[in-house]
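Colleague: sequence and computational prediction follow.
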Amino acid sequence: MVDTQQGGFKRVWFITGASRGIGALIAEAALADGNAVVAAGRNVKAIVERLGESPALLPVALDVTDEAQAKAAVQAAVEKFGRVDVLVNNAGFGLLGAVEESADKDVRRMYDTNVFGLLNVTRAVLPTMRAKRSGHVINISSIGGYRAGAGFGVYSSTKFAVEGITESLYAELKPLGIHATVVEPGYFRTDFLDGSSLIVAPEVIDDYDETSGAVRRKATQMNHNQPGDPKKLAAAMLKLVDAPTPPLRLPLGTDTLAAIAAKNEYVTQETEIWKELSGSTDFAD
């Protein structure tokens, strides 16, 4: 086993979905910052082509839906670098369509990756973090993880799950000296809206044309015109990890900040309107 400190690395990062998009950018930023990176993805060749070769880089094959592969990838990381300091659960994809339009096979596949895959990798990494009583679990959620809307309902439900898992991890891991943060990016100029990262429901129901149909059209117009700069997102991740007291939630992008403010205002107003009925269900004694 190689001691991380002997390699002169600042931290050891384990990043899923690291062959392209945000995952690759985070890996590049972490390497440039003097860290070691375990770059995990289904295609190791694509990882090497994107990130190159370096003593600080360990590309590993990982289908996050395979629990045995997750354990093997973490074991390889520990054997190479001695530990894992930062886990970035980034692997995932989207589904665009009304809830009724979303096919069962697509929904299950997305949950297998976005939720159960995240759990597979997290369970594989946590024992090494607990042994060191240090570490940081970062789960990539979305603007849709805080508020759902037409067209992305089922995708948002996977990110709502990620938010709940991270809230619990935050409470469970804090006494052990381990941080947990859920990152909520808005629309960033990546390939997320391309076919490589987003399934568009093939069934189209005309009754949803003004709701999810409008979102389908907007997604096409927005593709590669999103307001967020993905390189700045990667840089923000380094600042997050360097922070002495990382937050439970980190929204990224002015669109996410606006969405959070709008939902909070809506919930406050609705709760106030219905509070009499809401408070009427306790036992009288």
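Modeller: Sure thing, it's come through.

Colleague: okay, CA-based contacts and neighbour counts for the rest of this
Modeller: OK.

Colleague: and stretch 246-253, how far out from the chain's middle?
Modeller: 12 Å (CA atoms, centre = their mean, to the nearest Å).

Colleague: leaving out chain neighbours, which residue sits closest to residue 22?
Modeller: residue 230 (6.5 Å; CA to CA, 6 or more residues apart in numbering).

Colleague: list the contacts for the one you found?
Modeller: 22, 25, 188, 189, 190 (CA atoms under 8 Å, 6 or more residues apart in numbering).

Colleague: against that first model, consider the following:
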Amino acid sequence: MTQNTSVFLITGCSSGLGREIVIAALASGFRVIATARKVDTLTGLEEKGAKVLPLDVTSTPEALKEFAAKAIAIYGQIDYLVNNAGFAQGGAIEEHSPKEITDQFNTNFFGLVNTTDAFLPHFRARKAGTLVNISSVASIGGQPGAGIYAASKAAVDAVSDTWAQELAEYGIRSISVQPGNFRTEVLNPTNGRFASNVVDGYALAHGVVSFLSMHLAGKEPGDPVKGAKNIITVVTKEGQLPVRLALGDDAHPKLEKFYHERLGELEATRELSTGTSFA
């Protein structure tokens, strides 16, 4: 296969969707830099041709700038930054401690923003680059039992949408990918993080957490191999990207239903939503 000169840098590649995105990018002929907090988890990807680097996205902005310089030096460029690193926090919102909420946002949101900021000078100087921000279908419409996780991903959607507008003058594109349930390790009970302060009741939230971790884990409908291939296909097309990509046979109809319902609400409340300007 003829190698594509473009370079992907992907965060959170030790397992799951991040790992499959690396493999899909390599299979499409791209050069890839795979990262994870523990670099020894990336040995198999290195054997497939990826360069590997350790990265903790919760590092200080100064450390992330040093990392960016080291990563750029490998091939002299980065063309696609895939912000995939993250984890899911379970529990009703009230059950979370301030530290648990902060930890969730430090990885899923602030880590993503700070890592991107470390690479933006490179992208702006080249007047090119693509940001691929891995969000979740949970970011839309709320997610009982995972509200803090959903909030962190909704924040990812917001900055990704804004980057698509702010960075257009530099030729930089941004897309938020909203996967449904893919068969990865994210729902495995041994990998999950759960709120420490359990409150009696919350039947809906606790029921969702139990279903996801005890019944859906290992039986998710989404094939991460297929999902990763679709991500690579969409983000490497030339021209304007969609602002959002619903990913999964469960994600697309859920989001379609949500937007139809919101449009119906807008129409139903039109009279009271409007007419509020000074006469």
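Modeller: Structure received. In this text, all values refer to a predicted model and were calculated from it rather than measured experimentally.

Colleague: what's the counterpart of the residue nearest to residue 22 of the first structure in the second structure?
Modeller: Aligning on TM-score structural alignment places residue 230 of the first structure opposite residue 224 in the second structure.

Colleague: what span of the second structure lines up against the helix or strand hosting residue 267 of the first structure?
Modeller: If you go by DSSP states H and E, residue 267 of the first structure is part of helix 254-278. Under TM-score structural alignment, helix 254-278 of the first structure corresponds to residues 249-273 of the second structure.

Colleague: contacts for that stretch?
Modeller: By CA under 8 Å, 6+ apart, stretch 249-273 of the second structure touches 137, 140, 141, 178, 179, 180, 181, 221, 222, 246.

Colleague: tell me how far the match of residue 230 of the first structure lies from residue 167 of the second structure.
Modeller: In this view, residue 224 of the second structure and residue 167 of the second structure are 29 Å apart by CA to CA, to the nearest Å.

Colleague: likewise residue 254 of the second structure?
Modeller: 30 Å.

Colleague: my read is that residue 52 of the second structure contacts residue 41, right?
Modeller: No: the criterion here is CA atoms under 8 Å, and residue 52 of the second structure misses it with residue 41 at 9.8 Å.

Colleague: neighbour count: these two, which is higher?
Modeller: Each of residue 52 of the second structure and residue 41 has its neighbours counted (other CA atoms under 10 Å); residue 52 has more, 22 against 16.

Colleague: doesn't that one fall inside a strand?
Modeller: Yes: looking at residue 52 of the second structure with DSSP: H, G, I helix; E, B strand; the rest coil, it is inside a strand.

Colleague: which residue is the nearest non-sequential neighbour of it?
Modeller: That would be residue 34: by CA to CA, 6+ apart, it lies 4.8 Å from residue 52 of the second structure.

Colleague: could you list which residues are in contact with the one you found?
Modeller: 9, 10, 11, 12, 13, 22, 42, 45, 50, 51, 52, 53.

Colleague: what's the matching range in the first structure for the host helix or strand of it?
Modeller: Assigned by DSSP H and E, residue 34 of the second structure belongs to strand 31-36. Alignment note (TM-score structural alignment): strand 31-36 of the second structure is matched to residues 36-41 of the first structure.

Colleague: mean per-residue distance, the matching stretch to the second structure?
Modeller: By mean CA distance after the TM-score superposition for the first structure, the fitted stretch 36-41 of the first structure averages 1.3 Å away from its aligned residues in the second structure.

Colleague: so how far is that stretch from its chain's centroid?
Modeller: 15 Å.

Colleague: kindly report the same for stretch 63-79 of the first structure.
Modeller: Using CA atoms, centre = their mean, the offset of stretch 63-79 of the first structure from its chain centre is 18 Å.

Colleague: for that stretch, which residues meet the burial criterion?
Modeller: By neighbour count on 16 or more other CA atoms under 10 Å, the buried set for stretch 63-79 of the first structure is 63-65, 67, 69-71, 73-78.

Colleague: all strands of the first structure, in order?
Modeller: Secondary structure of the first structure by DSSP state E: the strands cover 12-16, 36-41, 57-61, 86-89, 94-96, 135-140, 178-185, 198-200, 249-252.

Colleague: how about those strands in a markdown table, adding distance to residue 272 of the first structure?
Modeller: Putting these into a markdown table (distance: least, CA to CA, whole Å) gives the following:
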| stretch | distance to residue 272 of the first structure |
| --- | --- |
| strand 12-16 | 42 |
| strand 36-41 | 47 |
| strand 57-61 | 51 |
| strand 86-89 | 37 |
| strand 94-96 | 33 |
| strand 135-140 | 32 |
| strand 178-185 | 27 |
| strand 198-200 | 38 |
| strand 249-252 | 25 |
